[in-house]
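Engineer: Quick check, what structure comes out for this input:
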Amino acid sequence: MRLGESSWVWQRYGVTVAGEQYANGVTVHGRSSVTIDLNRECTAYDAMAGVDDLTLGLGRVAFSVYADGERLWRSGTVEGRQAAVPVHVNLTGRRVVRLVAEPGTGFDAPALADWADSRFTCR
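Structural biologist: Below is the predicted model:
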């Protein structure tokens, strides 16, 4: 992860979205960007994207996954108390991944957004 180019990140165990608990995940603010250098051959990124239950049902966030500057996946708006949406992105031949969360409004920027069960498939 490029620390100097990434927003605040909280790597956690026991992430909860809409009452569903996930073993682990990465929590960010509703307005965030996290850049990851793959440093090896990876074929996929998978996660469940949603608004963390610590936000008490408040907040609306849209999630996107970019690779080498190209957006490969977008969730649409996910609201607090809404089930997390599945993320699957083909990363074959890609070098840099950027996970982006965008708030629905300016008031949603401090919401906690989760990339639950976040994992890369690499060789």
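
Engineer: switch to C-alpha atoms for all contacts and neighbour counts from now on
Structural biologist: Noted.

Engineer: quick one, helices of the protein?
Structural biologist: In the chain, no segments count as helices under DSSP state H.

Engineer: in it, which spans are strands?
Structural biologist: In the chain, strands defined by DSSP state E lie at 10-17, 20-29, 32-37, 42-51, 60-67, 70-79, 85-90, 96-103, 112-122, listed in chain order.

Engineer: quick one: which of those strands is nearest residue 4?
Structural biologist: Nearest to residue 4 among the strands of the chain is strand 32-37; the distance by C-alpha to C-alpha comes to 9.3 Å.

Engineer: farthest residue from the center of the protein?
Structural biologist: residue 123 (22.1 Å; C-alpha atoms, centre = their mean).

Engineer: Give the full set of residues in contact with that residue.
Structural biologist: Residue 123 makes contact with 40, 41, 42, according to C-alpha atoms under 8 Å, 6 or more residues apart in numbering.

Engineer: Out of those residues, which comes closest to residue 12?
Structural biologist: Nearest to residue 12 among the contacts of residue 123 is residue 42, at 22.9 Å by C-alpha to C-alpha.

Engineer: burial measure for that closest one, as a count.
Structural biologist: The number of residues packed near residue 42 is 17, by other C-alpha atoms under 10 Å.

Engineer: Save the contacts of residue 123 as CSV, and put in distance to residue 18 too.
Structural biologist: Shown next, in CSV, are those (distance: C-alpha to C-alpha, whole Å):
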residue, distance to residue 18
40, 34
41, 34
42, 30
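
Engineer: picking that back up, the strands of the chain: which one's closest to residue 2?
Structural biologist: Closest among the strands of the chain, using C-alpha to C-alpha: strand 32-37, at 5.6 Å.

Engineer: next up, for comparison:
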Amino acid sequence: MPPAPTPTPAPAPAVYQWNELWYGITGDHTRPEMRLGESSWVWQRWGMSISDQRYAHGVTVHGTSSVTVDLNRDCSAYEAQVGVDDLTMGLGQVRFSVYADGARLWRSPLVRGGDHAIPVRVNLTGHRTIRLVVEPRTPFDSVALADWAEAKFECR
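Structural biologist: Below is the predicted model of the structure:
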């Protein structure tokens, strides 16, 4: 009797870094893409710092921000380290939220300039869009620079 065939392992998920995403008007709709008309200003970066901790990549937004990403494929997770960028020099107080298909899946406590980054990992199984939101504590905090460091989407 021949040996049983070895099952083929599932392919590793594809990882899409947020700082490398295209906008939907320039993309090919086969990977996550930001919606241009429904998204705030985004600074896609290589290198950033939160509370003197360096991160290789990520996205910086203003203290009042909302960015919508069409996943365009089956994705299992979104993860990042969130905090106030050191360029803000210790100023700013914001909250981060992650929504998927309109429902809030995660919200940070109040994050102040100088605080250590907070990890976020959200299950995206079955979702089609994600909205990444930053809200200021006061109107003054809207000028803070908020980071989604090491931000990435895991998809199939």
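
Engineer: coming back round to it: so can I have JSON lines of the strands of structure 1 showing distance to residue 3 of structure 1?
Structural biologist: Rendered in JSON lines, the data for the strands of structure 1 read as follows (distance: least, C-alpha to C-alpha, whole Å):
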{"stretch": "strand 10-17", "distance to residue 3 of structure 1": "12"}
{"stretch": "strand 20-29", "distance to residue 3 of structure 1": "13"}
{"stretch": "strand 32-37", "distance to residue 3 of structure 1": "8"}
{"stretch": "strand 42-51", "distance to residue 3 of structure 1": "20"}
{"stretch": "strand 60-67", "distance to residue 3 of structure 1": "17"}
{"stretch": "strand 70-79", "distance to residue 3 of structure 1": "21"}
{"stretch": "strand 85-90", "distance to residue 3 of structure 1": "23"}
{"stretch": "strand 96-103", "distance to residue 3 of structure 1": "12"}
{"stretch": "strand 112-122", "distance to residue 3 of structure 1": "17"}
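
Engineer: In structure 2, what residue corresponds to residue 32 of structure 1?
Structural biologist: Aligned counterpart of residue 32 of structure 1 in structure 2: residue 65 (TM-score structural alignment).

Engineer: That match against residue 143, yeah?
Structural biologist: No - using C-alpha atoms under 8 Å, residue 65 of structure 2 is not in contact with residue 143, being 10.3 Å away.

Engineer: okay, these two: which has more neighbours?
Structural biologist: residue 65 (20 against 16).

Engineer: How about that one: what's its closest non-neighbour residue?
Structural biologist: For residue 65 of structure 2, ignoring the flanking residues on the chain, the nearest one in space by C-alpha to C-alpha, 6 or more residues apart in numbering is residue 134 at 5.0 Å.

Engineer: list the contacts for the counterpart of the one you found in structure 1?
Structural biologist: Matched by TM-score structural alignment, residue 134 of structure 2 corresponds to residue 101 in structure 1. Residues in contact with residue 101 of structure 1 (C-alpha under 8 Å, 6+ apart) are 28, 29, 30, 31, 32, 33, 61, 62, 63, 64, 113.

Engineer: Return the closest of these with respect to residue 88 of structure 1.
Structural biologist: Using C-alpha to C-alpha, the contacts of residue 101 of structure 1 come closest to residue 88 of structure 1 at residue 64, 11.0 Å.

Engineer: mind listing what the counterpart of that closest one in structure 2 touches?
Structural biologist: Alignment note (TM-score structural alignment): residue 64 of structure 1 maps to residue 97 of structure 2. Going by C-alpha under 8 Å, 6+ apart, residue 97 of structure 2 touches 104, 105, 106, 107, 108, 132, 133, 134.

Engineer: next one: residue 54 of structure 2
Structural biologist: 47, 48.

Engineer: That one maps to what in structure 1?
Structural biologist: Counting by TM-score structural alignment, residue 54 of structure 2 lines up with residue 21 in structure 1.
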